[in-house]
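Visitor: output the structure for:
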Amino acid sequence: MSTIHWTEGHTHHSARWHSENGSALPRRVVVVDDRTKADEAYRRARQGTGLLWQGDFHNARHLLRAMGRRIDRKRPSANTSQKESFDLHRRAGAHRARVLGRLLVLLDDGYTVALRRAPDVRHACLEAYGPPKGPMVISLRELLGVIGAHQWRLRGIDVPVLGTRIHPHYGVFAPVRGEYVDLVAHTPLPPVTRCSPAGSAAFDLGTGTGVLAAVLARRGIGRVVATDISPRALACAKENAHRLALADRIEVSGPCLFPEDHADLIVCNPPWLPSRPTSPIEQGVYDADSAMLRGFLTGLSAHLRPGGEGWLVLSDLAEHLGLRTRGQLLTAIQAAHLRVVDKIDTKPRHPRSRDATDPLHAARSAEITSLWRLTTTDR
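Guide: Predicted coordinates:
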């Protein structure tokens, strides 16, 4: 646990430092307020100085946006490969997060923000961080993320195939891209499962919010085991199962990838890009060295019942970005003693696939999301 120190007037203060993405403690902290200009704040933040805000809360948000505009002025050259564009995009994102993450706010004991026009963030922080442990300093950017996650948790996200809403928790990847959910909802179940769905079992590996587990249960699967390595995801999936009145058919287990059991259908929607995540929420998108994908493939045979199938839901965006080839994926499937029964494809529907200003537009516009139906080579 790190402690952050600063001085106001002639008085020295300290508080616990907290960063969800593991940002290092600022080397130096100065107090800033409504008189601080964006150019000055940007310059100090780039130098590594933490800026503890003591002015109006809304003005702090304006300052954060102004600092962001100064970062965004530099645009990469158009004459780059997709792999180079992705690397530049990741480095630019990391730089942006570092600089903007140096505008700080103090949360008093009990998660109150003693700034003019500050919102009541106590409930949101309690959901994200658990019971308070005294005053702590976090980045304003992180606090805004906590507030936004609280609103998403309250409102939920509409999932048409369920006819209801799923409520994500802070730090849990939300099902904002519906095409992968639709693939699991509409792909024909394995023959062994169709014969007796109520007596069959399915696993949802890396369940997140539990949305795919809920889809499988609604399709009539008698027992669904939802796993994840994240305690936040496990709590989120369990809460959503109760909300949907499916707690008697969805068992939330973990932290783990595979449960100690066998199933007729095993579904996995791993992170699609083999790159290192820089924050907990990025673990739903980035997976260093495709660890979860490889874990799913190598462990599938040992957990499938005779006649069962494994469903791998995966985008080919990594292939378009030069991060993984189709040959590497097929080799990994073959090395795990699996064969492809079928592959069902769909095009993405999210707005970024149509945004020509996105630096990764060429790859996103060509992206295909697929459900790979896999079974063992000896069946």
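
Visitor: C-alpha only now, for contacts and for neighbours.
Guide: OK.

Visitor: helix, strand or coil for residue 225?
Guide: The three-state label given to residue 225 by DSSP: H, G, I helix; E, B strand; the rest coil is strand.

Visitor: hmm, residue 202 and it touching each other?
Guide: Yes. Between residue 225 and residue 202 a contact is recorded at 6.3 Å, counting by Cα atoms under 8 Å.

Visitor: which one of these two has more residues nearby?
Guide: Taking other Cα atoms under 10 Å, residue 225 and residue 202 do not tie; residue 202 has more neighbours (27 against 24).

Visitor: what does the helix or strand where the more buried one lies contact?
Guide: For residue 202, the host element (DSSP states H and E) is strand 201-205. Identification of contacts with strand 201-205 by Cα atoms under 8 Å, 6 or more residues apart in numbering yields 212-213, 216, 221-228, 257-258, 262-269.

Visitor: next one: stretch 334-352 to chain centre, how far?
Guide: Its chain's C-alpha centre and that of stretch 334-352 lie 20 Å apart, by Cα atoms, centre = their mean, to the nearest Å.

Visitor: now the closest residue to residue 219 other than its chain neighbours: how far from residue 196?
Guide: Of all residues not flanking residue 219 in the chain, residue 185 sits nearest, at 7.5 Å (Cα to Cα, 6 or more residues apart in numbering). Plainly put, residue 185 is 17 Å away from residue 196 if you go by Cα to Cα, to the nearest Å.

Visitor: separation between residue 186 and residue 340?
Guide: For residue 186, the distance to residue 340 - Cα to Cα - is 18 Å.

Visitor: of those two, who's got more company?
Guide: Per other Cα under 10 Å, whichever of residue 186 and residue 340 has more neighbours is residue 340, with 17 against 11.

Visitor: also this sequence, please, to line up against the first:
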Amino acid sequence: MPCTFDHEEYVVSTIHWTQGQGPTHQSARWHSENGTACPRRVVVADDRTRADDAYRQACEGTALLWRGDFHNARQLLQAMGRRIDRKPPRTGTSAGESFHLHRRAGSHRARVLGKLLVLLGDDHTLALRRAPDVRQACREAYGPPEGPMAVSLKELLGVIGAHQWRVKGVDVPALGKRIHPHYGVFAPVRGEYVDLVARAPLPLIRNAAATGTAFDLGTGTGVLAAVLARRGIRRIVATDISPRALTCAKENVRRLGLTDRVDVTGPCLFPEGRADLVVCNPPWLPARPAGTIEQGVYDPDSTMLRGFLAGLSSHLRPGGEGWLVLSDLAEHLGLRTRTHLLDAIRAAHLRVEDKIDTKPRHPRSRDTSDPLHAARSAETTSLWRLTADTP
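Guide: Here you go, the predicted model:
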């Protein structure tokens, strides 16, 4: 049956299905972190459902609400993924075309695998055989329960994984500590950009270590703000437009004992006032994210990058610097040119004082089977030291 929509202050979608010999008609609220539309047709699936049938129905747009064993559901999801992988991905004649084909294939994969659903109960309980206790993970990702809720199994597995990362944390050698990312907040697993901020020379300001002020724009987990505090900057103001990121950064600042040095505020890009140092590590690819989870990677039309450059001069103290941490992967993919970046810097009345480069260390840069391997292997991450180009 099709989903219905209840119009209140926001749109709430509901899935409907029939179950049992009666059969009985049932419904539940639909939720998708990526904004995936409510499935228009839902059927019940269980341990008797064959992978070929599940894959065919998912490709046709039918969602399958799983009512069997949890581990069997995971195996079915993997089997559906293998059927997607049977068709080799197309490769483009250019890096840019390969990128767009790669994203299209990824969207198709997410769309098909997202059709396998599970039902969370009134308290976020997953009432399936051999199911783990997901209540805390779901509260962290979704907030307090508001009645039964249907989500894709693929999304739920991501929620569970994010909870494990939040508990264990991610080791950050530049800090000698662990950072604990929250669900939906970009984790500092690519350490090269953190190392750049940890080793770049601080602006030559009188008594910088004693009186310096820094802004960390788009702080995410708060990792760069923490690095700046460890380097001796007296006061750091960390901002973000994401409420989840702000909560995550505040928690990490408390864990690290830096609440007297780091002030997390927002949602905004620039805080009020001026600073000796303004650091920004915007999403590196100027493309539209498929959902909130991808906002740490994709920056539509380079909105955050352009906002940082446009506002930098008016937020720098005399002699201050702006540090732009940016990969050139977009250039290798044909999504942005170096000329375009330099023109944007000049248009913002900024001058490049220096550029510190590093090569990626993540496994994908060495994965020759990756359709974007040529671009990833050539990638360089840079810290651009920018100053106001005053007459």
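
Visitor: got a TM-score for the pair?
Guide: Remark: TM-score between the superposed chains equals 0.99 [TM-score structural alignment, normalised by the length of structure 1]; 378 aligned residues with a Cα RMSD of 0.9 Å.

Visitor: so residue 192 of structure 1, which state does it fall into?
Guide: For residue 192 of structure 1, the assignment made with three-state DSSP gives helix.

Visitor: where do the helices sit along the stretch 201-350 of structure 2?
Guide: For the stretch 201-350 of structure 2, applying DSSP state H, counting those that start in this stretch gives helices covering 208-211, 223-230, 243-255, 303-312, 329-332, 338-347.

Visitor: what's the last one aligned against in structure 1?
Guide: So that's helix 338-347 of structure 2. Using TM-score structural alignment, the residues of structure 1 aligned to helix 338-347 of structure 2 are 326-335.

Visitor: and the gap between the alignment partner in structure 2 of residue 142 of structure 1 and residue 129 of structure 2?
Guide: Aligning on TM-score structural alignment places residue 142 of structure 1 opposite residue 155 in structure 2. From residue 155 of structure 2 across to residue 129 of structure 2, the span is 19 Å (Cα to Cα).

Visitor: comparing those two, which residue is more hemmed in?
Guide: residue 155 (20 against 12).

Visitor: tell me the spacing between that one and residue 295 of structure 2.
Guide: Relative to residue 295 of structure 2, residue 155 of structure 2 is positioned 16 Å away (Cα to Cα).

Visitor: just checking, residue 324 of structure 1 touches residue 318?
Guide: Yes. Assessed by Cα under 8 Å, residue 324 of structure 1 is found in contact with residue 318 at 5.5 Å.

Visitor: need the residues touching each of the two.
Guide: Here residue 324 of structure 1 and residue 318 have residue 274 as joint contacts, going by Cα under 8 Å, 6+ apart.

Visitor: please say which of these two ends up with more neighbours.
Guide: The neighbour count for residue 324 of structure 1 versus residue 318, taken as other Cα under 10 Å, is higher for residue 318 (21 against 17).

Visitor: check contacts around the more buried one.
Guide: Contacts for residue 318 of structure 1 (Cα under 8 Å, 6+ apart) come out as 272-274, 324-325.

Visitor: what about 7 Å?
Guide: 272-273, 324 (Cα atoms under 7 Å, 6 or more residues apart in numbering).

Visitor: same check, this time on residue 48 of structure 1
Guide: So residue 48 of structure 1 contacts 26-27 (Cα under 7 Å, 6+ apart).

Visitor: does the residue nearest to residue 25 of structure 2 when sequence neighbours are not counted sit in a helix or strand, and which one?
Guide: Excluding the flanking residues, the one nearest residue 25 of structure 2 by Cα to Cα, 6+ apart is residue 18, at 4.5 Å. Using DSSP H and E, residue 18 of structure 2 sits within strand 11-19.

Visitor: may I see the buried residues of that strand?
Guide: Neighbour counts over strand 11-19 of structure 2 (16 or more other Cα atoms under 10 Å) mark 13-17 as buried.

Visitor: what would these look like in JSON lines with distance to residue 48 of structure 2?
Guide: Formatted as JSON lines, the buried residues of strand 11-19 of structure 2 follow (distance: Cα to Cα, whole Å):
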{"residue": "13", "distance to residue 48 of structure 2": "29"}
{"residue": "14", "distance to residue 48 of structure 2": "26"}
{"residue": "15", "distance to residue 48 of structure 2": "22"}
{"residue": "16", "distance to residue 48 of structure 2": "21"}
{"residue": "17", "distance to residue 48 of structure 2": "18"}
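
Visitor: which position in structure 2 pairs with residue 351 of structure 1?
Guide: Matched by TM-score structural alignment, residue 351 of structure 1 corresponds to residue 363 in structure 2.

Visitor: distance of that match relative to residue 106 of structure 2?
Guide: Look at residue 363 of structure 2 and residue 106 of structure 2: by Cα to Cα, they are 19 Å apart.

Visitor: which ones are touching residue 205 of structure 2?
Guide: By Cα under 7 Å, 6+ apart, the contact set of residue 205 of structure 2 is residue 319.

Visitor: aligned partner of it in structure 1?
Guide: Using TM-score structural alignment, the equivalent of residue 205 of structure 2 in structure 1 is residue 192.
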